[in-house]
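**Student:** what's the 3D shape of this:
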Amino acid sequence: MNFLLDEVARATLRLAEAGVPSPRTDAEELAAFVHGVRRGELHNVADADFDALYWECVARRAAREPLQHITGRAYFRYLELQIGPGVFVPRPETEIMVGWAIDTLRAMDVADPLVVDLGTGSGAIAISIAQEVPRSRVHAVESDPEALIWAKRNIDASVHGDRVTARQADMRTALTELDGRVDLLITNPPYVPTADAAQIPPEVRYHDPAPALWAGRDGLNMIRELERVGRRLLRPSGAMAVEHGDGQGIDIPPLFPEEAGWRDVRNRKDLAHRDRFVVMRRADDWPSGHYERGERT
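**Tutor:** Purely as a prediction, here's the structure:
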């Protein structure tokens, strides 16, 4: 075994002992970061003594600091994003929801689809849609000013960023000027139950921003609010996708009832075949927004 692989193996053991869920992958990602290459290019790196930086990075990861905070980068679909403290780290599960949104937009008979991403965080969802759906216009909303800095940084770095507009606002009240006009609304809202705090991995519990995580004892407080937001923003036949946590799939479809003008409410699964996000449409014959549940204006 060459020296590099031997050091990665030692780092893998150390991370495994610390309880890191993917020790080999993370040890390789850290090695790639130190050498300035992608993980798949490590075999091209010549044998050389790792300097102290590698083991400093391994120690930080063993202390359960997120890998993305150490390397400063996260991968999402076809994007490499800048990531650090103060912003939610995008997850692979969310890529499946974004794929559904992209397919849905491509199937729409709309020349310039209007999209809203509520709780944009790093901007991963908004930028992916702008990149993969030509002529789409995406409004990215984030309430946390620190997270918004990261979103704007990633938007500015993207060649498709000119079609993404980011603003600081409460997702429950934002974008009233778009009421009844939005083709697709997508959101990865806070959905972690405060009752589950003790079971949340330390990378999440201590490093992801609290406003992006917690949503009441059952985790559904914000999603309940978003039903009203969807009714306000979406045009008739407009589509919506809402990510949720494990075990919440059974509770969310009833929050979007037919009598409030919703149709085609379905749970969709993630990479592990678990319910991960709910999709729905506004009924064709219901006007958007300013009415109470089940009452037309």
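**Student:** contacts and neighbour counts: CA atoms only from here.
**Tutor:** OK.
**Student:** who are the contact partners of the residue nearest the centre of the chain?
**Tutor:** Central residue check for the chain by C-alpha atoms, centre = their mean: the C-alpha nearest the mean position is that of Pro90, 4.4 Å away. With contact taken as C-alpha atoms under 8 Å, 6 or more residues apart in numbering, Pro90 is in contact with 74, 76, 122, 124.
**Student:** okay, helices next: where are they in the stretch 101-250 of the chain?
**Tutor:** For the stretch 101-250 of the chain, applying DSSP state H, counting those that start in this stretch gives helices covering 124-132, 145-157, 202-205, 221-233.
**Student:** which elements pack onto the second one?
**Tutor:** Contacts of helix 145-157 with other secondary structure elements, assessed using 3 or more C-alpha pairs under 8 Å, 6 or more residues apart in numbering; DSSP states H and E, are made with strand 79-82, strand 164-168.
**Student:** next, the angle helix 124-132 makes with that helix.
**Tutor:** Here the directions of helix 145-157 and helix 124-132 differ by 20 degrees (axes from the mean of the first three to the mean of the last three C-alpha atoms, to 10 degrees).
**Student:** distance between helix 145-157 and the chain's centre?
**Tutor:** Offset of helix 145-157 from its chain centre (C-alpha atoms, centre = their mean, to the nearest Å): 14 Å.
**Student:** what does that helix contact?
**Tutor:** Residues external to helix 145-157 that are found in contact with it (C-alpha under 8 Å, 6+ apart): 81-84, 86-88, 120-124, 127, 142, 161-162, 164, 166-168.
**Student:** now the last one
**Tutor:** Contact partners of helix 221-233, identified using C-alpha under 8 Å, 6+ apart, comprise 172-173, 175-176, 178-182, 185, 189-191, 215, 240, 242, 252, 255-256, 261, 282, 288-290.
**Student:** what about 7 Å?
**Tutor:** Outside of helix 221-233, the residues that reach it under the criterion C-alpha atoms under 7 Å, 6 or more residues apart in numbering are 172, 178-182, 189-190, 215, 255-256, 288-290.
**Student:** cool, stretch 237-248 as well?
**Tutor:** Around stretch 237-248, the neighbours that count as contacts under C-alpha under 7 Å, 6+ apart are 182-189, 191-192, 275-284.
**Student:** give me that answer again for 8 Å
**Tutor:** Contacts of stretch 237-248 from elsewhere in the structure, counted by C-alpha under 8 Å, 6+ apart, are 94, 97, 101, 104, 182-189, 191-192, 223, 230, 274-284.
**Student:** show me what counts as buried in it.
**Tutor:** Within stretch 237-248, the residues that count as buried by 16 or more other C-alpha atoms under 10 Å are 237-245, 248.
**Student:** about what we covered before: quick check: which of the helices of the stretch 101-250 of the chain is nearest to Ala62?
**Tutor:** helix 202-205 (10.6 Å; C-alpha to C-alpha).
**Student:** please give the structure of this sequence too, so both can be compared:
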Amino acid sequence: MHSPRIDAELLAAHVVGVERGRLGLVPLVDAEVIEEYRALVARRAERIPLQHITGVASMGEIDLQVGPGVFVPRPETELLLAWALAVLEGTAGERPVVLDLCTGSGALALALAHARPDAVVHAVELDPGALAWARRNADTRARDGDTPITLHQGDVTDRGLLTELEGRVDVVVSNPPYIPSGAQLDVEVAEHDPALALFGGPDGLSVITPMVANIARWLRIGGALAIEHDDTNGAQVAAMLAERRVFGDVAEHSDLAGKPRFVVARRVATETEAARAR
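**Tutor:** The predicted model follows:
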């Protein structure tokens, strides 16, 4: 367990219903509260994910419902979210179109829709169980006043997926399955995150490689993409994009720990597309 003290404080805050930073202001609690807290600590000691115990994970300015059957959003993805919001600041047009691939709980899609209510946000998820969590979160955010997103069940490697969005998307974001098969994982991840959301084949690229071809057809010329990846294959993802004539401005980004974590690029016109536009 990486942060037992922090987890203990977060569980205490959850039980008494305050933010972690305000725990010192909480008056004495009764025995029932203490017993509830002890029960939650015991579950965490069994390596149940903290977010499964509290039922909540955060992304950007929103909270999401999570639990068994859906990938728990990670703090590292916050940097990808910040990048996407910065790109959207510079988008021209009435309503930017955003596409979130492998949305899981809906974390990126819903955080973007919350921060940019003018955006038209689409999100794709293959796993029916995860999609149910995404729908639940989307319904909650819509009831709270956020712009509704459009959820699609589908395979992001399918060449026939979302043909209606071809050439229309301003920003694509994706946190796909990218862990190489056989990698050693923490108990919380290995036993509780869905394998379908974790593993990307022997090199971690079995989803990313065919997905890139689809991203090329969805993005408008000048549109941008960001793909999260394993810290062992970032150079391969960057090279994959750089080798394709349809992408430019390829750049690698690190996570909060300084490890390679996501690659960005822009859709550029091929010679044929440029000639057609003249």
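**Student:** superposed, how do the two chains score by TM?
**Tutor:** Counting by TM-score structural alignment, normalised by the length of the second structure, the TM-score of this superposition works out to 0.91. Behind it: 267 aligned residues with a C-alpha RMSD of 1.6 Å.
**Student:** on that earlier part again, and the furthest pair within the contacts of helix 221-233 of the first structure?
**Tutor:** By the measure C-alpha to C-alpha, the contacts of helix 221-233 of the first structure have their two most distant members at Arg181 and Ala215, which lie 27.8 Å apart.
**Student:** and the residue nearest to the centre of the first structure, what pairs with it in the second structure?
**Tutor:** In the second structure, Pro90 of the first structure lines up with Pro73, judged by TM-score structural alignment.
**Student:** quick one: contacts of stretch 175-183 of the first structure?
**Tutor:** 105, 113-116, 232-239, 287-289.
**Student:** one step back: ok, of the contacts of helix 221-233 of the first structure, which come out buried?
**Tutor:** For those, a burial check counting by 16+ other C-alpha under 10 Å picks out 172, 179-182, 189-190, 215, 255-256, 288-290.
**Student:** narrow these to those in strands?
**Tutor:** Val182 (DSSP state E).
**Student:** for Arg235 of the first structure, see how far away the residue lying closest to Ser288 of the first structure once chain neighbours are set aside is.
**Tutor:** Once flanking residues are discounted, Ser288 of the first structure sits nearest to Gly180: 5.0 Å by C-alpha to C-alpha, 6 or more residues apart in numbering. The span separating Gly180 of the first structure from Arg235 of the first structure equals 4 Å under the rule C-alpha to C-alpha, to the nearest Å.
**Student:** which residues do those two both contact?
**Tutor:** 287-288.
**Student:** ok, Leu108 of the second structure touching Trp83?
**Tutor:** No. Using C-alpha atoms under 8 Å, Leu108 of the second structure makes no contact with Trp83, being 11.5 Å away.
**Student:** what residue in the first structure is paired with Gly248 of the second structure?
**Tutor:** In the first structure, the residue paired with Gly248 of the second structure according to TM-score structural alignment is Arg263.
**Student:** also Ala86 of the second structure?
**Tutor:** Under the alignment by TM-score structural alignment, Ala86 of the second structure pairs with Asp103 in the first structure.
**Student:** now swap in Glu61 of the second structure and tell me
**Tutor:** By TM-score structural alignment, Glu61 of the second structure lines up with Tyr78 in the first structure.
**Student:** sorry, back to before: give me the buried entries from the contacts of helix 145-157 of the first structure.
**Tutor:** Among the contacts of helix 145-157 of the first structure, the ones that count as buried by 16+ other C-alpha under 10 Å are 81-84, 86-88, 120-124, 127, 142, 161, 164, 166-168.
**Student:** list the ones among the contacts of Pro90 of the first structure that fall in strands.
**Tutor:** Among those, the members that lie in strands (by DSSP E) are 74, 76.
**Student:** list just the nearest of the contacts of Pro90 of the first structure to Val37 of the first structure.
**Tutor:** Ala74 (14.0 Å).
**Student:** okay, now the closest one: neighbour count?
**Tutor:** 19 (other C-alpha atoms under 10 Å).
**Student:** still on that earlier bit, pick the most buried one from the helices of the stretch 101-250 of the first structure.
**Tutor:** Across the helices of the stretch 101-250 of the first structure, the average number of neighbours (mean count of other C-alpha atoms under 10 Å) peaks for helix 124-132, which reaches a mean of 24.
**Student:** show the contacting residues for Ala12 of the second structure.
**Tutor:** By C-alpha under 8 Å, 6+ apart, the contact list for Ala12 of the second structure reads 20, 23, 37.
**Student:** element containing the aligned partner of it in the first structure, please.
**Tutor:** Ala12 of the second structure maps onto Ala31 in the first structure, with residues paired by TM-score structural alignment. Counting by DSSP states H and E, the secondary-structure element that holds Ala31 of the first structure is helix 23-35.
**Student:** centre of the chain versus that helix, how much separation?
**Tutor:** Average the C-alpha atoms of helix 23-35 of the first structure, do the same for its chain, and the two points are 23 Å apart (C-alpha atoms, centre = their mean).
**Student:** can you tell me what Val279 of the first structure aligns to in the second structure?
**Tutor:** Under the alignment defined by TM-score structural alignment, Val279 of the first structure corresponds to Val264 in the second structure.
**Student:** skip the chain neighbours and tell me the closest residue to its match.
**Tutor:** In space, not counting the residues next to it along the chain, Val264 of the second structure is nearest to Ala226; the distance is 4.3 Å by C-alpha to C-alpha, 6+ apart.
**Student:** same deal with Leu271 of the first structure?
**Tutor:** Leu271 of the first structure sits nearest to Glu93 (C-alpha to C-alpha, 6+ apart), 6.4 Å away.
**Student:** that neighbour against Asp270, yeah?
**Tutor:** Yes. Applying C-alpha under 8 Å as the test, Glu93 of the first structure and Asp270 come out as touching, 5.6 Å apart.
**Student:** which residues do these two both contact?
**Tutor:** Common neighbours of Glu93 of the first structure and Asp270, counting by C-alpha under 8 Å, 6+ apart, are Arg276.
**Student:** for the helix holding Ala31 of the first structure, give me the average deviation versus the second structure.
**Tutor:** The superposed helix 23-35 of the first structure is, by mean C-alpha distance after the TM-score superposition for the first structure, a mean 0.9 Å from where its aligned residues fall in the second structure.
**Student:** again with stretch 96-105 of the first structure
**Tutor:** The superposed stretch 96-105 of the first structure is, by mean C-alpha distance after the TM-score superposition for the first structure, a mean 0.5 Å from where its aligned residues fall in the second structure.
**Student:** so how far is that stretch off the chain centroid?
**Tutor:** On C-alpha atoms, centre = their mean, the centre of stretch 96-105 of the first structure falls 13 Å from that of its chain.
**Student:** what residues does that stretch touch?
**Tutor:** By C-alpha under 8 Å, 6+ apart, the list of residues contacting stretch 96-105 of the first structure from outside reads 113, 125, 128-129, 132-133, 183-184, 186, 239, 241, 243, 270-271, 277.
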